[in-house]
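Q: Please find the sequence and the predicted model below.
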Amino acid sequence: MIDLAVLDIAGTTVEEHGAVYVALEQAVRAAGGQPGAGDIQRWMGADKREAIAALLALPETDASLVGGVGRSAADASLVEATFADFRARLDHLYRERPPAPLPGVPEALARLREAGVKVALTTGFDRDVTSGLLKHLGWDEGVLDAMVCVDDVAAGRPAPYMIFRAMELTGVRSTERVLVAGDTTRDLEAGTNAGAGYVVGVLTGGLDAVALGRTRHTHLLPGVADLPSLLGLDRPAHPK
């Protein structure tokens, strides 16, 4: 049995129609970058400022810090301006096509928590973006045990720090009793780097089983809705 499920948001628990990566590509192109589809894919699940800096091919220096990476003042300013543009574009896309829980996810979260499993979400979004998204979903109260954003830790995925922070917030001490699930290779890398007992890839995002399966994992599932079954908890959360 596990004590904590640590789950990604976009593409894992929430259907947001790829808006994050559309907005990211648009913002980077508007700032002068020329990312291809493969470039965007490589930065799925990452800290968005870190992704922007990499996609703009900005050199590292010993100057200011942006997303934990040394950059010149001019480059730091460009990253921040591009990030602000990304957030504005994402907000517009969300208003045009609101995000929603993926099928079966609310029921799966309820079943996990009913069985005594803590549920935490982690994300490459900052706190402001995430708080608005959770409020829109109705997940800001009574649905989760913890929420960890990239600006809560020293480095985003594939570093394991968001997972460790979720453990700290929920009082879980053993990484072997933690399940990590996500739809990107960085989600799986973070879970492995944390030493999680379960590292689960889900196929509700932009990667198929072949692409996601190349990264070390313990299980591949169609989606988070299948986690209760994996854990032997697949009876209804509120049986009649």
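A: Thanks, I have it.
Q: can we go C-alpha only for contacts and neighbour counts from here?
A: Fine.
Q: After the helix or strand containing residue 200, which helix or strand is next? Please name it.
A: Residue 200 belongs to strand 198-202 when assigned by DSSP states H and E. Next helix or strand after strand 198-202 toward the C-terminus (DSSP H and E): helix 209-213.
Q: hey, where'd the strands end up in the chain?
A: Taking DSSP state E as the criterion, the chain carries its strands at 4-8, 14-15, 64-66, 69-71, 100-101, 118-123, 146-149, 178-182, 198-202, 219-221.
Q: among those strands, which is nearest residue 85?
A: Nearest of the strands of the chain to residue 85, taken as C-alpha to C-alpha: strand 64-66 at 16.2 Å.
Q: Can you give the contact residues for that closest one?
A: Among residues not part of strand 64-66, those counted as contacts by C-alpha atoms under 8 Å, 6 or more residues apart in numbering are 49, 50, 70, 71, 72, 73, 76, 79.
Q: Going through the residues you listed, which ones are buried?
A: Among the contacts of strand 64-66, those scoring as buried are 49, 50, 70, 71, 72, 76, 79 (criterion: 16 or more other C-alpha atoms under 10 Å).
Q: So which of those residues is the closest to residue 218?
A: When those are compared against residue 218 (criterion: C-alpha to C-alpha), the nearest one is residue 50, at 27.6 Å.
Q: Excluding chain neighbours, what is closest to residue 219?
A: residue 200 (4.8 Å; C-alpha to C-alpha, 6 or more residues apart in numbering).
Q: Report the contact partners of the one you found.
A: Counting by C-alpha under 8 Å, 6+ apart, residue 200 touches 179, 180, 181, 182, 188, 217, 218, 219, 220, 221.
Q: I figured the last one hits residue 203, correct?
A: Right, the one you point to is residue 221. Yes: contact status for residue 221 versus residue 203: in contact at 6.5 Å, counting by C-alpha atoms under 8 Å.
Q: where along the chain do the helices fall?
A: 19-30, 37-42, 48-55, 73-96, 105-114, 127-137, 161-170, 185-194, 209-213, 227-230 (DSSP state H).
Q: Second structure for comparison follows:
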Amino acid sequence: MKIEAVIFDWAGTTVDYGCFAPVQAFHDAFEAYGLHPTFDEIRQPMGMLKIDHIKTMLEMDSLEKEFQDVYQRSYTDEDVHHIYDIFEKTLMEGITQHTRIKPYVVETVQKLRIKGLKIGSTTGYTDMMMEPVLKSAKEQGYEPDCWYSPDATEHFGRPYPYMIFKNMMTLNITSVHHVIKVGDTVSDIQEAVNAGVYAIGVIEGSSLLGYSEHEYKCLDLNEKMRAIARVKKTYFNHGADAVIMNFSELPQLIERLLLEEDH
């Protein structure tokens, strides 16, 4: 396989182990609106454009019923925007606490660049949300060659493939068959599948796994293996081509794919 570029997601993939910045902000926004989603419900649409994420949650059976019980009516676009406004304010207040680069990211990106690969990125955040993330990541040694949020694609976020295509245009990539996308959510995988690129899911620190670094380390072996198996199955069920535990495994996987091209 010829590889020209690797496109990474942000929260849960390259920064913010466990993808906690948006999870907490969604939780606080819904609670402020009188609704009580579980953390599993919050994580299900993770990776989507955030306003689409809110709509998706409001259409879940339990939250749809709870909304009816609280407000005696169905939700409207006005409700979505009210929740989004609370979410955005809460996220921007807390996001700087969740920008630490995940293990092995900086070294892995350096190795990929030595191989001549270009580094792109996509996100479910808006441009404004990305500003503190980009600044912090750069200070820690990670800066992709380009990045796009749904703001650059007329607000068509994941699972639409357009952010990947914007990366490809900027990086002058010749074919979708020469691109790898790495992410930590179902919508990351769907984005890659819809773009026709090679899709890789990362397990440790992912939103799908849903643990902080400390929580993950404290799991007993059986719990850990069950959690890993669950995440791996979810990725493959949604079309992932490969799954890695963490970024340290990525250079070896790419080396293997490059060798396949030679044979």
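A: Okay, I see it. The structure presented is a predicted model; accordingly, all values stated were derived computationally and were not measured.
Q: if we can go back for a sec, can I get the helices of structure 1 in CSV with distance to residue 1 of structure 1?
A: Putting the helices of structure 1 into CSV (distance: least, C-alpha to C-alpha, whole Å) gives the following:
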stretch, distance to residue 1 of structure 1
helix 19-30, 33
helix 37-42, 33
helix 48-55, 33
helix 73-96, 37
helix 105-114, 11
helix 127-137, 28
helix 161-170, 16
helix 185-194, 17
helix 209-213, 24
helix 227-230, 10
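Q: So which of the ones you listed is nearest residue 143 of structure 1?
A: Short answer: helix 105-114, nearest of the helices of structure 1 by C-alpha to C-alpha, at 7.4 Å.
Q: re the thing from before, looking at the strands of structure 1, which is buried most?
A: Most buried of those, by mean neighbour count (mean count of other C-alpha atoms under 10 Å): strand 178-182, with a mean of 29.
Q: Which residue numbers in structure 2 does that one align to?
A: Aligned using TM-score structural alignment, strand 178-182 of structure 1 spans residues 179-183 in structure 2.
Q: Of the contacts of residue 200 of structure 1, which ones are shared with structure 2?
A: For the contacts of residue 200 of structure 1, the subset whose aligned partners also touch in structure 2 (both residues aligned by TM-score structural alignment, their matches' C-alpha atoms under 8 Å) is 179, 180, 181, 182, 188, 217, 218, 219, 220, 221.
Q: which one of those residues is nearest residue 12 of structure 1?
A: Using C-alpha to C-alpha, residue 182 is the member of those that sits closest to residue 12 of structure 1, with 5.5 Å.
Q: What distance do you get for the closest one to residue 169 of structure 1?
A: According to C-alpha to C-alpha, to the nearest Å, residue 182 of structure 1 and residue 169 of structure 1 sit 20 Å apart.
Q: same check, this time on residue 50 of structure 1
A: Taken as C-alpha to C-alpha, the span from residue 50 of structure 1 to residue 169 of structure 1 is 25 Å.
Q: go on, residue 216 of structure 1?
A: Residue 216 of structure 1 is 26 Å from residue 169 of structure 1, by C-alpha to C-alpha.
Q: now swap in residue 100 of structure 1 and tell me
A: Remark: distance between residue 100 of structure 1 and residue 169 of structure 1 (C-alpha to C-alpha) = 26 Å.
Q: For residue 211 of structure 1, give its distance to residue 17 of structure 1.
A: In terms of C-alpha to C-alpha, residue 211 of structure 1 sits 19 Å off from residue 17 of structure 1.
Q: same deal with residue 55 of structure 1?
A: Distance, residue 55 of structure 1 to residue 17 of structure 1, by C-alpha to C-alpha: 21 Å.
Q: More neighbours: the two, which one.
A: residue 55 (22 against 18; other C-alpha atoms under 10 Å).
Q: what residues are up against the counterpart of that one in structure 2?
A: Matched by TM-score structural alignment, residue 55 of structure 1 corresponds to residue 57 in structure 2. Under the criterion of C-alpha under 8 Å, 6+ apart, the neighbours of residue 57 of structure 2 are 41, 42, 45, 63.
Q: hmm, 10 Å instead?
A: Taking C-alpha atoms under 10 Å, 6 or more residues apart in numbering, we find residue 57 of structure 2 in contact with 26, 30, 37, 41, 42, 43, 44, 45, 51, 63, 64.
Q: Surely residue 170 of structure 2 and residue 146 touch.
A: Yes: assessed by C-alpha atoms under 10 Å, residue 170 of structure 2 is found in contact with residue 146 at 7.4 Å.
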